[in-house]
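**Student:** Sequence and computational prediction follow.
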Amino acid sequence: MEKNDIINFKALEKELQAALAADEKYKRENAAKLRAVEQRVPSYEEFRGIVLASHLKPLERKDKMGGKRTVLWNCHSTPGRTFQDVATQIFQALSSSALLCQPSPPAGMSLAHTTMFLWTWVSLQAFEIVEKENIFQSTPCPAFLMFDNAAYLADMSFELPCHCKPEEVLSVVWYYQKQLGSSHTKVLTDFDGRLLTEASHVRVGSDMLVRFSIRMFSLLVFRAQPEDSGLYFCGTRNGDYFYAYDVDIQSNDGMVATFKDEGQEPFADEHHGSLHVFTTFWEWTPCDRCGVRGEQWRIGLCYLKSPNLSPRYQKTVPDVVSCGSHAVPRKLRTMAQYHLPELQIQSCLVPCEKTQIQEGMPAIYSYMSKVGSKPWIPQVPIQFHQQSLGHGLIISCPGARPEHAVAWDKDHEQLYRRQYLIGVNRSMRVFIDHGNQLHIRFTQMSDRGIYYCWRQGVRIAGFRLGVKSEGHYPASLLDPETRSAVVLTLLAYLLIVVVFVIIQLCRCCCYCCGCCPNISL
């Protein structure tokens, strides 16, 4: 046997220990990354600090100052080790003290068994497949910038993660374009994520520049509108792009509702040659009430399938994208524009969860009821509002979003969507819109009462509405009724002017031709 064929057991053992240390280091740091994401750390510096300190162990009672220390508190660090040494690969940074943390082979293992084990491990190392996950690079990054298609309903909030971002990039900038290659580009940045926007502070109809936030490199857009449809790019201030999205916000105007209990079926699929237009439904919401008959629904968005789509847009299903996607040619998009989003509703009945009986003030009230009349105790927080007679009112459920299961009650009467959903009756004065808001047009005295709000099957709040008829209500152009009155007045005046001009033109023509009798007005 030649010298080159002799097995170097020390080198094999050292390589085995290094591989075990590298695998342990990966598992430890990956667990630290997932733990940091669950804790929602506010900055990337804290996130990285948690990952780099994942090898530290807490002190125990037996660890005393000056005592004999048999276990290293920080077995992955050595004196004189710098930050760059920690960040390098384990095979370059591994030192002798790190190897002390690994268990040594049992003394009883024979040399033959050790040799066989090391030789088998080296042979199988070439066939080893290790599935490792990186939270920043879990999505494969194409060499050419692609667009990931995503569809939402209007008034919803959505989040776009920044995939393919290198770990050395500490801040990102989002860009928005209405059309690919457009000269008008919006730069969406909130000072490296230090300015946070809450959904409860966003007003309906406000500009997108005040309805977004960047958290952990992800873009959050609140109360999205159809005008927000377009292309979103994640990149840096220097114009380097990592990932892009093709976002389609479908309008809820004209949204069709079908009631499953009445035997109504959703829209049938449309076929125009190779174009297939259909509706994709989300999951059913939970029952919006408990203890009484409630309702649950699911939202359906418009999708189409065609082989003539642009190959630059990624599809979850081959040749399938949302109807408003930029991957759809203009001709095909025109053919699918009449396929509107749908809302399917059905009845449900679930029991309420048992809650513990509260003690304290209710107990005092119960005792006081033996002496006199028992005072009224609200079960949920009640907000009082005074509304002028004849003016409109919109009530929103606290913390509710369009995708939540929200229900409304007036005193002891349930306001079911079967009768109060917008669009069921054109002459509705009280209705619920697709954003789960309760509308009262031209408030009347009969509208007085307590309106309870249910969210995800739990009654969470109440609004006590009072209607007043006295007092002068100041007119303002911000009032919808005032704007409607002004518009109707101007339209009527314009119509009178047009009719007057047409009559004068006709008289002038008749006078010139001499074919009209002399009619004195």
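**Tutor:** In hand now; what should we look at?

**Student:** C-alpha from now on. contacts and neighbour counts both.
**Tutor:** Will do.

**Student:** Start from the N-terminal end of the stretch 51-200 of the chain and give the helices.
**Tutor:** 83-87, 90-93, 96-99, 111-124 (DSSP state H, counting those that start in this stretch).

**Student:** between those helices, which one is nearest to His326?
**Tutor:** Of all the helices of the stretch 51-200 of the chain, helix 83-87 sits nearest to His326, with 41.8 Å by Cα to Cα.

**Student:** Which residues does the closest one contact?
**Tutor:** Ala93 (Cα atoms under 8 Å, 6 or more residues apart in numbering).

**Student:** these two touch, right, Asn436 and Ile395?
**Tutor:** No - with contact defined as Cα atoms under 8 Å, Asn436 does not reach Ile395; the gap is 9.2 Å.

**Student:** between those two, who's got more neighbours?
**Tutor:** Asn436 (23 against 14; other Cα atoms under 10 Å).

**Student:** what's that one in contact with, if anything?
**Tutor:** By Cα under 8 Å, 6+ apart, the contact set of Asn436 is Ser396, Cys397, Ala400, Arg401, Pro402, Val406, Ala407.

**Student:** also this one, for the comparison:
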Amino acid sequence: MNTLILINILTITHSVMDNSFQDPGLQQLMDKISPYKAVQRHSRVKRKVSKFFGSKGDIKGAVKDEFEEYEKCLNEREKERKSKSNTIHGLLALEGQKIRLNCNLCPRPDQEFNKLEIVDWQRLRPQDSDFTFVNENGRIRIDKGTRDLILDPVDVLDAGQYFCINTYYREYEEIYQLDVLFRERLKTTKYEDVQNGTDKFLPPFMLTEHNLKAFTVWSDWTDCQECNKQSIRKRVGLCMVNKIKPELPILPYDLPVMELYPSGVPCRSTVLSKDLASIKRIKMRRSEVSLASCYMDCPTTPGYTVITDKTGNVSEIVEAGFYSLKSKPKLPRMIIRRVLFEPVNKHLILACPKGGEKSKALIRWRNNTIVLNPLTIRRKTRGRVFMDSINRLHIRRLRKSDSAPYNCWKSTTLIATIKVIVTDANNDTKVKEIITYTGLCLTIFSIFLICVCTFCKKKKKTAK
């Protein structure tokens, strides 16, 4: 299939983002710049028969429901195939994010979905427009249960078009255009300084000679970092590029795919051509982070709860912090604990693991009991320690003094504790050398013993 044909029928939908993506501001911003919401294209046929162990009537009804869902799925698929335009899902992701590409099928009710081997994933290589099969490795894998393609973490080199292929019918089930944003150092601005006039946000500008304009799209504010004390909240501004006059081409070389992004294209997008991305004013314009002071009250402690029976009589009074004897308590989420052994001078990146439900709470890091303030930590450490746009903690040129437990918090909830132990790089080399030389000596000694034993046996035979 020709690449140009695929681009011409491209439409943009909301990107498929995993819940482990830990920056609510950027995640909300991705939703904002995507013109269409993500819709599950085909609901898979649910298996209901295995859940029934009752009467024949129940099993018969479950089988009937499965075949009705299967028929509905086929009708929806046929309706889409007969439609005038095919849809390619445009996915917008940040480097380092986990991405799942869904391959929605309509399996027959008598087929076990996890045993389907009729699905392959192919990728269109942008350098030569050639199709290659996607090979699994530690970072890229295919879900055995759903046949979805998972990229964890996604890399800039993964950008391109992906095809979920039904090899039995030789048809494309789903087509995706994956766009990965480059990492960049964000311009940090205090909201109070903007109000006082001592600082300002980057203003939009026009490049009339190219029919382009650059501007910033802002996310909503996150929740306050802590409650019952003066804290901070954050919002992210993404640098965007769009046409000034949509009906006119971009100069000197037009980019047809821009017409399919009505909200614009991020300045660090892989969709943007090298000629446009290298324009000095676009290249030098940075995305922004705005930090503001805030205060939020902590949740109040609920009062006692009165539990009554069917007749309305009080059977139990449960005070705050206690649970009823008639219901199982909801256990708190387990804290993730990890230990990392890292050599001196390494660039260490700590990411907060997935924890809890989605919220606007800001991720914050602590070094033991010391709160790492994203506003001042870079300046205090002269750029050696900082936090990036998705709240990962970077420690450059590791020192032995960096050995400590690092705690990742979301609002008032501790998500994970990562204990970092910094070791001498020379020690690792010495240990490897000792193991190597010991193994070599044992090998030589074993060969010597074998030769001695063989010689002794021959000598005995000769003596006889």
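**Tutor:** Here it is on my side, so go on. Just so you know, these numbers come straight off a predicted model, no measurement behind them.

**Student:** if we can go back for a sec, looking at the contacts of Asn436 of the first structure, which is nearest Val122 of the first structure?
**Tutor:** Arg401 (56.5 Å).

**Student:** Any chance of a ChimeraX selection covering the buried ones in the contacts of Asn436 of the first structure?
**Tutor:** Filtering the contacts of Asn436 of the first structure down to the buried ones (16 or more other Cα atoms under 10 Å) takes a single ChimeraX command:
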select :397,400,401,402,406,407
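
**Student:** Tell me which of the contacts of Asn436 of the first structure persist in the second structure.
**Tutor:** Using both residues aligned by TM-score structural alignment, their matches' Cα atoms under 8 Å, the second structure keeps these contacts from the contacts of Asn436 of the first structure: Ser396, Cys397.

**Student:** Mind checking which of the contacts of Asn436 of the first structure land in helices?
**Tutor:** Using DSSP state H, no member of those falls within helices.

**Student:** what range in the first structure matches the helix or strand containing Thr189 of the second structure?
**Tutor:** Assigned by DSSP states H and E, Thr189 of the second structure belongs to strand 187-190. Aligned by TM-score structural alignment, strand 187-190 of the second structure corresponds to residues 256-259 of the first structure.

**Student:** sorry, back to before: mind listing what's buried along the strand holding Thr189 of the second structure?
**Tutor:** Thr189, Lys190.

**Student:** Over to stretch 213-231 of the first structure?
**Tutor:** Quick answer for stretch 213-231 of the first structure (16+ other Cα under 10 Å): 213-226, 228-231.

**Student:** Then stretch 24-37 of the second structure?
**Tutor:** Of the residues in stretch 24-37 of the second structure, Pro24, Gly25, Leu26, Gln27, Gln28, Leu29, Met30, Asp31, Lys32, Ile33, Ser34, Pro35 count as buried by neighbour count, 16+ other Cα under 10 Å.

**Student:** rewinding a little: nearest to Cys323 of the first structure among the helices of the stretch 51-200 of the first structure would be which one?
**Tutor:** Among the helices of the stretch 51-200 of the first structure, the nearest to Cys323 of the first structure by Cα to Cα is helix 83-87 (46.4 Å).

**Student:** From the chain's centroid, how far away is the closest one?
**Tutor:** 37 Å (Cα atoms, centre = their mean, to the nearest Å).

**Student:** And for stretch 254-266 of the second structure?
**Tutor:** The chain centroid and the centroid of stretch 254-266 of the second structure are separated by 24 Å under Cα atoms, centre = their mean.

**Student:** So which of the contacts of Asn436 of the first structure belong to strands?
**Tutor:** Val406, Ala407 (DSSP state E).

**Student:** if we can go back for a sec, with respect to Ser366 of the first structure, which of the helices of the stretch 51-200 of the first structure lies nearest?
**Tutor:** Among the helices of the stretch 51-200 of the first structure, if distance is taken as Cα to Cα, the winner is helix 83-87, at 66.2 Å.

**Student:** rewinding a little: for the contacts of Asn436 of the first structure, please prepare a markdown table with the additional fields distance to Val499 of the first structure.
**Tutor:** Below are the contacts of Asn436 of the first structure laid out as a markdown table (distance: Cα to Cα, whole Å):
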| residue | distance to Val499 of the first structure |
| --- | --- |
| Ser396 | 45 |
| Cys397 | 48 |
| Ala400 | 50 |
| Arg401 | 49 |
| Pro402 | 46 |
| Val406 | 50 |
| Ala407 | 49 |
